[in-house]
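[1] Here's a sequence, model it:
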Amino acid sequence: MKLSCLAIVSAIACCGLAACVSPEQQRAQDSARCSGYGFASGSEGYANCMMQTSMARDQGERDKMAQFWAQDNATRRERERLAGLPPRGY
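    I've put the predicted structure just below:
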């Protein structure tokens, strides 16, 4: 069980690093997006765009993690069912 958890954490870390961009690169991408929408740097609209872009990215990451854990739990329950183990309360 501990090995399985370690493997999961390692996989998550590797996936995160594979898609990694520096904070400066992310800010530049966000800035280009908001400027592309017509917001002038320093304006209230630009600040709101930057904030919403960041919040959407954060929510996407939370959604990905929730999906990952739901799939992991389903896989674990199926393995336990096939092994004839009694269901646990998750």
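[2] For the rest of this, base every contact and every neighbour count on C-alpha atoms.
    Will do.
[3] tell me, how many neighbours does residue 48 end up with?
    Here the count is done by other CA atoms under 10 Å, and residue 48 has 13 residues near it.
[4] in which helix or strand would I find it?
    In this assignment (DSSP states H and E), residue 48 forms part of helix 44-82.
[5] ok, residue 18 to residue 26 distance?
    Residue 18 is 15 Å from residue 26, where distance means CA to CA, to the nearest Å.
[6] and what of residue 65?
    20 Å.
[7] gap between the residue most central in space within the chain and residue 46?
    Residue closest to the mean C-alpha point of the chain, counted by CA atoms, centre = their mean, is residue 61 at 2.1 Å. Note on residue 61: its distance to residue 46, by CA to CA, is 23 Å.
[8] To check against the first, give me the structure of this:
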Amino acid sequence: MFYHGNGLNFAVRPNPALASLMELEQNTKYIKMQLRGGNHSGNFRAKKESTLSLEYAIKKGSDFEGVRKSALDSTLLVLMGNDVIAEIPLNKKE
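    The predicted structure follows:
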């Protein structure tokens, strides 16, 4: 999970295909990919566009094209503390 200084947390909930290609956290209640880092474009403001990047560890030998395709069927979770306040499908186009 990527933590932002204002109390927001971000994580990607992988679909089964993506989870099979990624390094996963051990001994957790939920399926969690191993976070390597993240970044954002600054403060998040209501009704303003911001950029957020999350980087996860890919298993050795995984097919990168498979990771790319599977990633788009996953869900971005926005959390306030430990509470999920929004779930955004990554394949959603606006």
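[9] Got a TM-score for the pair?
    Superposed pair, TM-score by TM-score structural alignment, normalised by the length of the first structure: 0.25. Supporting alignment: 38 aligned residues with a CA RMSD of 4.2 Å.
[10] coming back round to it: more crowded one of residue 18 and residue 26 of the first structure?
    More neighbours surround residue 26 than the other of residue 18 of the first structure and residue 26, with 13 against 9 (other CA under 10 Å).
[11] and that one, what element?
    With elements taken from DSSP H and E, the one containing residue 26 of the first structure is helix 23-36.
[12] Give the other helices and strands that that helix contacts.
    Judged by 3 or more CA pairs under 8 Å, 6 or more residues apart in numbering; DSSP states H and E, the packing partners of helix 23-36 of the first structure are helix 44-82.
[13] how distant is the helix it packs on from the center of its chain?
    From the chain centre to the centre of helix 44-82 of the first structure is a distance of 5 Å (CA atoms, centre = their mean, to the nearest Å).
[14] Buried residues, the helix holding residue 26 of the first structure. List them.
    30-31, 33-34 (16 or more other CA atoms under 10 Å).
[15] need the residues you listed in a markdown table with distance to residue 5 of the first structure, can you?
    As requested, the buried residues of helix 23-36 of the first structure are arranged in a markdown table below (distance: CA to CA, whole Å):
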| residue | distance to residue 5 of the first structure |
| --- | --- |
| 30 | 34 |
| 31 | 38 |
| 33 | 38 |
| 34 | 39 |
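[16] and the gap between residue 35 of the first structure and residue 70 of the first structure?
    To residue 70 of the first structure, residue 35 of the first structure is 37 Å away according to CA to CA.
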